[in-house]
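> Need a 3D model of the sequence below.
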Amino acid sequence: MSVIVAENISKKYVIDHQRKNGPSSLRDIVADKVGKLFSGKKDDASFAEKEDFWALKDVNFRIDQGDRIGIVGHNGAGKSTLLKILSRITEPTTGQIKIQGRIASLLEVGTGFHPELTGRENIYLNGAILGMAKREIRESFDAIVDFAGVEKFLDTPVKRYSSGMYVRLGFAIAAHLNPEILIVDEVLAVGDTEFQKKCLGKMRDVSESGRTLIFVSHNLTAIQALCNKSFYFEKGLLIDQGDTTHIVTNYLSKVSHKVLEKHWDDIEKAPGNDQVRIKSFKLFPEYVDNLSHIDVRTPINFQFQFWNLEEGANLNLSMHLYTFTGECIFNVGTPSEQLAKGLVTGTCEIPGHFLNDGSYVVSMMIVKDTSTIVYNMEEALVFDIEDYRENVTWYGKWPGYIRPQLNFSIRQTEHIVND
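Below you'll find the predicted structure:
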C-alpha cells in the first residue's frame, strides 16, 4: 500500500536581485520609499530584478508502507524543500501530494520547539501537534527523556539548550511518539558518535516495525545501511530512484571528479585571508609498474604550500582524509612552528598498501597556536584508488577503508599422526 504519492510536484521561489544603482540596505530602502511618498514621485522598482527559482520541478514518486527511503544529492538539489512539502510546512506550487498516516519530522535543529517552553512542555506540545492523546505522550515520556539524555535540564526553557541538546530532544520526540512516517534530515550532522549510533539504531527499529522512514544525509554509508530504496535529486529534478546500492553507485559515478592539483600564482587572487594565502595543494602518486593510475599499492605524496603573512606566527597543518561517502579516515597534523613571513611548504606521505580501493577527499587546515583555525581548505583534492590483487582468486569487494599489509603469518605447529 502506498502511503505517500507525489504527482508532478514543483516548488517555485521568487528571488529579488538588487541592482547596484539601487538602495543597498534596509535603511536605504525605507528612506527611498518615504522620500518618494512625501515628494509625490512614483515608486520606481527598477532597482530590483526578480527571478523565478524552481527548487523542485515535476517530481513523481510512490512510497509504500514500510519503505526506508534515502534521499541523496548535492546541497541545493531540492532535498530539504521536498521534506518541507512532505511535512506540510510549505505547499507545492504545482502538483499534489497524498499522504496516509501520521508524520513526525526532524528537519533542522529546533524545528517545532517553542523556545520559551521547557523541554517537558515541548514534549507535550509536539505530541499534541502529532495528534496524540495526553495518555499516549505520557506513556512514551520516560523513554524520550532517557534517549535524549536531558533529564537534568527537563524544566529549563529550550532556548538555553545547546544545539546538541536541541537535536537529541527533537529526534527523541520524533522517533518515540509512534508516527506512521518518520522524516529525518541530517540528524547525523549534529551530536557525538554515541548519539549518532543511537539514532541509527532507533531508525532501524522504526523501519523494522513496519513504519515508513525518509532519511536525508550526506553520509552515504548510513543510507546504505538503513535504506532499501533511494532517490537521487539534482537541481530540483528527481534524476533516479530505485534500489539503494544502484542509486548510490550512480550518484558517486556522476559526482566523483578527480582533482589532483590546485595552485595559484598570484598571491592577491589566491584563497585565504589577511594571515595566510594558499599557493598550491598537489598530489604526487608514485606509480607502480609504469601505470598511469593509483591502485592500492601506490604510495601517495601530498605537498601543500601557502604564504604566511604574519611575522612570528605559530602555525601547523592539519590534514583530513575522507571517504567519498563523508566518513573521516584519519586526521594527521604537523608540529607547530614559529614562522617568518614568506612561503611555507608542508609534505605528507600515505604509504602504499594502506588505503582500500575507493574514492577519497582531502581537506587541509592551517591552525594557529594549535587551537585556532586560520584557514580551512575543504574538499580540496579528490582521487580514486583502483583495486589490485595477486595470488587471490576471490574478487568480491574487499571490506574496510584501509587495507594494510601487516605481519600476519600462518605455519604448521603440530602434526596429526594416524595410527
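
> going forward, measure contacts and count neighbours with C-alpha atoms only.
Noted.

> Which residue would you name as the spatial centre of this protein?
The centre of the chain sits closest to residue 218, judged by Cα atoms, centre = their mean, with a distance of 3.7 Å.

> contacting residues for that one?
Taking Cα atoms under 8 Å, 6 or more residues apart in numbering, we find residue 218 in contact with 72, 73, 186, 325, 326.

> Okay, and residue 15 sits in which element?
If you go by DSSP states H and E, residue 15 is part of strand 2-18.

> helices or strands next to that strand in the packing?
If contacts are counted by 3 or more Cα pairs under 8 Å, 6 or more residues apart in numbering; DSSP states H and E, strand 2-18 sits against strand 48-64, strand 94-99.

> Tell me which of those lies nearest to residue 238.
Residue 238 lies closest, by Cα to Cα, to one member of those: strand 48-64, at 6.0 Å.

> Tell me what angle the helix or strand following that closest one forms with strand 48-64.
Counting by DSSP H and E, the next helix or strand C-terminal to strand 48-64 is strand 68-72. If you take axes from the mean of the first three to the mean of the last three Cα atoms, to 10 degrees, strand 68-72 sits at 150 degrees to strand 48-64.

> Report the buried residues of the helix or strand just after strand 68-72.
Sequence-wise, the next helix or strand downstream of strand 68-72 (DSSP H and E) is helix 79-86. Counting neighbours by 16 or more other Cα atoms under 10 Å, one finds that the buried residues in helix 79-86 are 79, 80, 81, 82, 83, 84, 85, 86.

> And the strands in the stretch 151-300 of the chain, which stretches?
Taking DSSP state E, counting those that start in this stretch, the strands of the stretch 151-300 of the chain run over residues 181-185, 212-216, 229-234, 237-243, 261-263, 276-285, 300-308.

> Tabulate those (a markdown table), appending distance to residue 95 and mean neighbour count.
A markdown table is the format used below for those (distance: least, Cα to Cα, whole Å; neighbours: other Cα atoms under 10 Å):
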| stretch | distance to residue 95 | mean neighbour count |
| --- | --- | --- |
| strand 181-185 | 21 | 24 |
| strand 212-216 | 20 | 25 |
| strand 229-234 | 18 | 22 |
| strand 237-243 | 14 | 17 |
| strand 261-263 | 44 | 15 |
| strand 276-285 | 47 | 20 |
| strand 300-308 | 51 | 18 |
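
> one more to put side by side:
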Amino acid sequence: MKDIILKAENISKQYRLGEVGTGTLSHDLNRWWHKIRGKENPYLKIGDTNDRSTKGTSDYVWALQDINFEVQRGEVIGIIGKNGAGKSTLLKILSKVTAPTTGSIKSRGRIASLLEVGTGFNGEMTGRENVFLNGAILGMTKKEITSKLDEIIEFSGCERYIDTPVKRYSSGMTVRLAFAVAAFLEPEILVVDEVLAVGDAEFQKKAIGKMQDISKGQGRTVLFVSHNMAAVKSLCTKGIVMQFGKVIFEGGIEDSINYYSEVFSETFKDEAAHKDYANKIEVRASNFEVNGKLINSGAALFLGQKIKMKLQFLIKDNLDDVSIAFDVINRNGELVSHLTNEDDGFYIYKLGTGDFLNIEIETAELLFIPGYYSINLWVGIAQTQGLYEIKNFFSFVLEQSNYSKRTKALPQHAKMYLHSNWHISE
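Modelled structure (predicted):
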C-alpha cells in the first residue's frame, strides 16, 4: 500500500492585481451576497492565466490552477519550471504560509520550510535564540532543540557569530543557519525553495548531501525547487513540471527534466522581447556573423566556432560608465556564461544625447555542450541601473564538430567542453 504523506487536491490560488485594497469592499460584499444565497464565489469564474509576457484583460490572475498530486514518504520531489510558473506559490501553500483560494492540502507530520532568506528569523535576536524560536514554531520542545543545538551550529558554520543578532549576518550566513535548523530538527517533510543558490558552492554541496541523508537514510520527504538541473537530477527521484500555474508533466526525474528542456527550448524560437526601462538608449541595429558570414537567430553553429556581434546604439540622454552584458542560457534555463565589457577591460564613458555607439564583440571559441542556447542582452549604468534589456536577443543550436574527436555524444548533464592534449609520458 502507498504511504502517502502529502496530498494536494484541486489547489488554485488567485491574486488581485493593482493597488492593494482598491475596490475590495465591493468585491467582498458581492462574495458575501453570493455566499448567503448558496451560490459560488463569482470571482472564481474570472481571471487570466499567470503568463507574465502578456498584458491580460482581467484584474485577477491565477497563480495556480487545479494542482493535484500525491507524495509518498521518503520521496524527493523536484518542482521545476520557468520563473512565474507558480513553484514558490505552491511551496508557500504546502508550508501553510498562505492559504489556497480553492482546494486543500492534507499532510501527516511536521513540515519545515526554507523559502526565502531570513523567513521566520527575528533580526534583533541572536542566531542561538532564533534556533530555539524556529524549533518552537516547528513544534519541538526545548529539550529536543537543545539536544540538536551543537550539530546545528557546527553544520551552519556560524559558531563564531551564534550569539550575534541575525540582522548583522550576511544572506549566506542566514541561509546556512536557517537550513541547519530546518534539516536537523527532523521534520517529516522538508520544503526547500531556490534559496540555497544564495550560498557558496561548498555549502550547496553540503546542503544537497544533507538532504540526501534525510531522504535516503532517514526516510523523510523533501520537496525541492531549483533552476540548477544538475542538483535536481542528483537529489530528486521524481519531478513535477509547472507552467503558467499548472502541472504540465509528472514523472521520473530524468523524464521530467527532459520534458522541461523541450518546453523551455521552444521559447528560443520566440521573437526577441524588448524592455526599455529609462528611454535613454535604443538598439538601432544588430547583426551576427560566423566566419565572416551573416547568420540569423536560430542558426546552427558548430563546437569551436566564434560569434561576432555588431551593435549600434542611439544615445537619447547624457550617459556615463555604460555597461553592456550578455547572458548565455541553455535549454534548461540555466546560466552557462556571462560576459561584459568591463571583464575585458573595455570601458564606455561620456556619451551625449544624439550620439551613436557602434561596437563589435567577438566571442572566444564556443565550447558549450551541443544543444539549444539563447543570448540575452542587458544595457545599464555601472552594472547597477538597468536601461534596456532584450530577452532571447539571439538563439542558436550548437552542433558537435571535428573540434572534438569523440564519436559518442557529449553528456547532456555537463555544461562545457574542455579541450585538452594527451600523450604518453616516459
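
> so what corresponds to the residue nearest to the centre of structure 1 in structure 2?
Alignment note (TM-score structural alignment): residue 218 of structure 1 maps to residue 227 of structure 2.

> from the contacts of residue 218 of structure 1, which single one is nearest residue 344 of structure 1?
Residue 344 of structure 1 has its nearest neighbour among these in residue 326, at 28.9 Å by Cα to Cα.

> which residues touch the closest one?
The contact partners of residue 326 of structure 1, taken as Cα under 8 Å, 6+ apart, are 218, 219, 220.

> Closest one to residue 56 of structure 1 out of these, please.
Out of those, the member with the shortest distance to residue 56 of structure 1 (by Cα to Cα) is residue 218, at 19.1 Å.

> Distance check, the closest one against residue 65 of structure 1.
With distances taken as Cα to Cα, to the nearest Å, residue 218 of structure 1 is found 24 Å from residue 65 of structure 1.

> do the same with residue 171 of structure 1
For residue 171 of structure 1, the distance to residue 65 of structure 1 (Cα to Cα) stands at 21 Å.

> and these two? which has more neighbours close in?
The residue with more neighbours, out of residue 171 of structure 1 and residue 65, is residue 171; 27 against 19, by other Cα atoms under 10 Å.

> Do a quick rundown of the helices in structure 1.
26-39, 79-86, 119-129, 134-148, 163-176, 193-208, 220-226, 244-255 (DSSP state H).

> I'd like those written out as CSV, with distance to residue 104 of structure 1 added.
Converted to CSV, the helices of structure 1 look like this (distance: least, Cα to Cα, whole Å):
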stretch, distance to residue 104 of structure 1
helix 26-39, 37
helix 79-86, 10
helix 119-129, 9
helix 134-148, 14
helix 163-176, 5
helix 193-208, 12
helix 220-226, 18
helix 244-255, 23
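
> Residue 408 of structure 1: which of these is closest?
Closest approach to residue 408 of structure 1 among those is made by helix 220-226 (28.8 Å; Cα to Cα).

> Which parts of that closest one count as buried, going by neighbours?
Those would be 220, 222, 223, 224, 226, for helix 220-226 of structure 1 by 16+ other Cα under 10 Å.

> Nearest residue to the equivalent of residue 8 of structure 1 over in structure 2 in space, ignoring adjacent ones along the chain?
Aligned by TM-score structural alignment, residue 8 of structure 1 pairs with residue 9 of structure 2. Excluding the flanking residues, the one nearest residue 9 of structure 2 by Cα to Cα, 6 or more residues apart in numbering is residue 68, at 4.9 Å.

> Could you report the distance from the one you found to residue 352 of structure 2?
Distance from residue 68 of structure 2 to residue 352 of structure 2, counting by Cα to Cα: 56 Å.

> need the contact list for the residue nearest to residue 9 of structure 2.
7, 8, 9, 10, 11.

> Could you tell me which of the residues you listed remain contacts in structure 1?
Using both residues aligned by TM-score structural alignment, their matches' Cα atoms under 8 Å, structure 1 keeps these contacts from the contacts of residue 68 of structure 2: 7, 8, 9, 10.

> Filter these down to just the buried residues.
Buried members of those, scored by 16+ other Cα under 10 Å, are 7, 8, 10.

> Take those residues and write them to CSV, including distance to residue 260 of structure 2.
As requested, those are exported to CSV (distance: Cα to Cα, whole Å):
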residue, distance to residue 260 of structure 2
7, 23
8, 22
10, 22
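
> quick one: which of those residues is nearest to residue 217 of structure 2?
Comparing those against residue 217 of structure 2 with Cα to Cα places residue 7 closest, at 22.9 Å.

> And the strands in the stretch 301-419 of structure 1?
Going by DSSP E, counting those that start in this stretch, the stretch 301-419 of structure 1 shows strands at 313-323, 328-333, 337-339, 342-350, 358-368, 372-385.

> can you tell me the mean distance of the first one from structure 2 after alignment?
Superposed on structure 2, strand 313-323 of structure 1 shows a mean distance to its aligned partners of 3.5 Å (mean Cα distance after the TM-score superposition for structure 1).

> Which residues does that strand contact?
Strand 313-323 of structure 1 is contacted from outside by 328-340, 346, 358-370, 401, using Cα under 8 Å, 6+ apart.

> what angle separates it from strand 372-385?
30 degrees.

> so strand 313-323 of structure 1 versus strand 342-350, what angle?
Strand 313-323 of structure 1 runs at 30 degrees relative to strand 342-350, counting by the same axes, to 10 degrees.

> With the fifth one instead?
Here strand 358-368 of structure 1 points in a direction 140 degrees away from that of strand 342-350 (the same axes, to 10 degrees).

> What span of structure 1 is stretch 131-138 of structure 2 aligned with?
Counting by TM-score structural alignment, stretch 131-138 of structure 2 pairs with residues 123-130 of structure 1.

> next one: the matching stretch to chain centre, how far?
Stretch 123-130 of structure 1 sits 28 Å away from the centroid of its parent chain (Cα atoms, centre = their mean, to the nearest Å).

> In it, which residues are buried?
Taking 16+ other Cα under 10 Å as the criterion, stretch 123-130 of structure 1 shows 123, 124, 125, 126, 127, 130 as buried.

> can you check stretch 400-408 of structure 2 too?
Neighbour counts over stretch 400-408 of structure 2 (16+ other Cα under 10 Å) mark residue 400 as buried.

> same thing with stretch 97-113 of structure 2?
99, 100, 101, 103, 104, 105, 107, 110, 111, 112, 113.

> in structure 2, what residue sits furthest out from the centroid?
The outermost residue of structure 2, judged against the average C-alpha position, is residue 426 (49.4 Å), by Cα atoms, centre = their mean.

> how much space is there between the counterpart of residue 111 of structure 1 in structure 2 and residue 352 of structure 2?
Using TM-score structural alignment as the criterion, the counterpart of residue 111 of structure 1 in structure 2 is residue 119. In this view, residue 119 of structure 2 and residue 352 of structure 2 are 45 Å apart by Cα to Cα.

> Thanks again, I'm all set now.
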